[in-house]
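**Q** I would like the atomic coordinates for the input below:
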Amino acid sequence: MAITQILPHIISLCAVSTITQPSVDRVLVTSSNARTRQRSTRRLAYICIGCGTLFWMLFHCHTLILVDIEEIAPGYFTCYFRAGPYVVFMGYYSLFVKAIAVPLLLIVFAIWTAKNIRKVRRRRIAPVTTNTRNTAGNSEQPFHSKDRQFVLMVVVDICIYVACNAMVFVVVIYYQIAQNTGLTQISIFLSLVGSFLSDISYCVGCYAYLFISKTFRKEVKRLFFCQ
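**A** This next block holds a predicted model:
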């Protein structure tokens, strides 16, 4: 039954990796250095996903041993972290990784991406036009519009993740207050709600992109209709 305890953590942290890796890829793609942009490849993405999955599996192998089967109701058993320092460690560990480290990384990479976009825009050579002033304005407008959509998508990504993982603070604080009372139905309820909200943050990004970006909607339509 310990497998049922370790699998959610591995899947959740692999999902966290899939959120941070696109942030790194955005930095590579928007770089003004051609060699840096060339590093953004499918091969690198596959390697990062594989290494990240292997790392989290090995890092959480201790969960196979340090969990206990507890009876929270007559005839109803569940696996949970062993009471004592280990459950405190896992609580603060989840708090640090999901609620502190990942949002900070997303913010840092988002700022880095915005700086890259601004740098590329400054270096971009204005098109030579022989017509009116409106021609130049129309040629620059799509570029600025796509930039705004791209930055807005990054900001929405961060906001969705922070909002959905704010429940981690509540769960960890409650566990520290009620750790001497053992596993209760309230703690299980908070844990399930926190896990559910955390998992939502990995699913709604696509729908947010469809709502925000016209370019993204066109690409999705082209993909599904093979245009």
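**Q** all contacts plus neighbour counts: C-alpha atoms, from now on.
**A** Noted.
**Q** the strands in this protein, which residues?
**A** Applying DSSP state E to the chain gives strands spanning 67-73, 76-81.
**Q** turn those into a markdown table, columns for mean neighbour count and distance to Tyr93.
**A** Putting the strands of the chain into a markdown table (neighbours: other CA atoms under 10 Å; distance: least, CA to CA, whole Å) gives the following:
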| stretch | mean neighbour count | distance to Tyr93 |
| --- | --- | --- |
| strand 67-73 | 15 | 16 |
| strand 76-81 | 16 | 13 |
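**Q** so which of the ones you listed comes closest to Ala208?
**A** Smallest distance to Ala208 across those (CA to CA): 34.5 Å, for strand 76-81.
**Q** I'd like to know which elements the longest helix anywhere in the chain is packed against.
**A** Secondary structure of the chain per DSSP state H: the longest helix is helix 133-165. Judged by 3 or more CA pairs under 8 Å, 6 or more residues apart in numbering; DSSP states H and E, helix 133-165 is in contact with helix 102-123, helix 185-200, helix 205-212.
**Q** run the angle between it and helix 185-200 for me.
**A** Comparing the axes of helix 133-165 and helix 185-200 via axes from the mean of the first three to the mean of the last three CA atoms, to 10 degrees yields an angle of 160 degrees.
**Q** tilt between helix 133-165 and helix 102-123?
**A** Going by the same axes, to 10 degrees, helix 133-165 makes 170 degrees with helix 102-123.
**Q** just how off-centre is helix 133-165 within its chain?
**A** In terms of CA atoms, centre = their mean, to the nearest Å, the centre of helix 133-165 is found 19 Å from the chain centre.
**Q** that one: which residues count as buried?
**A** 147, 149-151, 153-154, 156-158, 160-162, 164-165 (16 or more other CA atoms under 10 Å).
**Q** to compare against the first, here's the next sequence to fold:
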Amino acid sequence: MMILSILAFKNVRRIRSFPHQQRNQLRSMNKKDFQLLRCLYVQDIIYIICTGIPSIIEIYENITMDEVHTPVENAIVNLIGDLGLFLYHIPYCASFYIYISMSKAFRHELKRLIYKIWCKNLISIREEEHRQGNIELNVVDIVSTIVVPA
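**A** Model (predicted):
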């Protein structure tokens, strides 16, 4: 992922280095491209931080493995190790939150998708209710009265 981010950054620099006249002839990056690139950078930073810290914690645990620790020190080392393990798994579930928080285009597409799903469900429910209403309207009560002469 870091390699792809570096390549994307180089492409942006190359697009910006063209003179303005040549840039009009080529397809320049639009707003969505910059939002996607910004999200990619944030995702890379989170990946580097969340995988770097557990590595440092693991190195520390391996260095101090042969030392005798008190139960409190063992508890602290275990807590820090568990925190590192938790941090290690964050990048794999953080992408959705990164894109939701940083990209207006992604938020808009998500809203449109949710609206599309809910509207289909609402339309099908409304159609079913409408059909039920029509069936009830089509049922006619036949009441016959017989008039008996008195």
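**Q** residue range for stretch 202-217 of the first structure in the second structure?
**A** Counterpart in the second structure of stretch 202-217 of the first structure, with TM-score structural alignment as the criterion, is residues 92-107.
**Q** ok, back up a step: closest one to Thr113 of the first structure out of the buried residues of helix 133-165 of the first structure, please.
**A** Ranked by distance to Thr113 of the first structure (CA to CA), these are led by Val151 at 8.2 Å.
**Q** tell me which residue is most central in the second structure.
**A** Phe96 (1.9 Å; CA atoms, centre = their mean).
**Q** go ahead and confirm Arg37 of the first structure touches Val29.
**A** Yes. Counting by CA atoms under 8 Å, Arg37 of the first structure sits close enough to Val29 to count as a contact (4.9 Å).
**Q** please say which of those two ends up with more neighbours.
**A** Val29 (20 against 16; other CA atoms under 10 Å).
**Q** distance of that one from Val120 of the first structure?
**A** 11 Å (CA to CA, to the nearest Å).
**Q** one more: Phe189 of the first structure?
**A** For Phe189 of the first structure, the distance to Val120 of the first structure equals 49 Å [CA to CA].
**Q** the nearest residue to Val88 of the first structure once chain neighbours are set aside and Ile72 of the first structure, how far apart?
**A** Closest residue to Val88 of the first structure apart from its sequence neighbours, by CA to CA, 6 or more residues apart in numbering: Gln176 at 7.2 Å. Using CA to CA, Gln176 of the first structure is found at 18 Å from Ile72 of the first structure.
**Q** distance to Gln5 of the first structure added to the strands of the first structure, as a markdown table?
**A** Below are the strands of the first structure laid out as a markdown table (distance: least, CA to CA, whole Å):
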| stretch | distance to Gln5 of the first structure |
| --- | --- |
| strand 67-73 | 8 |
| strand 76-81 | 6 |
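**Q** Phe225 of the first structure: which of these is closest?
**A** Closest approach to Phe225 of the first structure among the strands of the first structure (CA to CA): strand 76-81, 45.7 Å.
**Q** which bit of the second structure covers that closest one?
**A** Mapped onto the second structure using TM-score structural alignment, strand 76-81 of the first structure spans no residues at all.
**Q** same check on stretch 15-31 of the first structure?
**A** Aligned by TM-score structural alignment, stretch 15-31 of the first structure falls on no residue of the second structure.
**Q** cool, and stretch 168-176 of the first structure?
**A** Mapping stretch 168-176 of the first structure onto the second structure (TM-score structural alignment) gives residues 54-62.
**Q** of all the helices and strands packed on helix 133-165 of the first structure, which lies closest to Gly52 of the first structure?
**A** With CA to CA, the closest approach to Gly52 of the first structure among those belongs to helix 102-123: 14.2 Å.
**Q** and the strands of the first structure: which comes nearest Asn116 of the first structure?
**A** Among these, strand 76-81 sits nearest to Asn116 of the first structure (CA to CA), with 43.7 Å.
**Q** in the second structure, what sits opposite Ile226 of the first structure in the alignment?
**A** Not quite, residue 226 of the first structure is Cys, not Ile. Cys226 of the first structure maps onto Lys116 in the second structure, by TM-score structural alignment.
**Q** can I get the helices and strands packed on helix 133-165 of the first structure in TSV with distance to Gln5 of the first structure?
**A** As requested, these are exported to TSV (distance: least, CA to CA, whole Å):
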stretch	distance to Gln5 of the first structure
helix 102-123	22
helix 185-200	12
helix 205-212	26
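**Q** ok, which of the ones you listed comes nearest Phe89 of the first structure?
**A** Within these, the stretch nearest Phe89 of the first structure is helix 185-200; the backing value is 15.8 Å (CA to CA).
**Q** now do the buried residues in the longest helix seen in the second structure.
**A** For the second structure, the helix that runs over the most residues, judged by DSSP H, is helix 104-138. Buried residues in helix 104-138 of the second structure, counted by 16+ other CA under 10 Å: Ala105, Phe106.
**Q** equivalent analysis for stretch 189-198 of the first structure, please.
**A** Across stretch 189-198 of the first structure, burial judged by 16+ other CA under 10 Å covers Leu190, Ser191, Gly194, Ser195, Leu197, Ser198.
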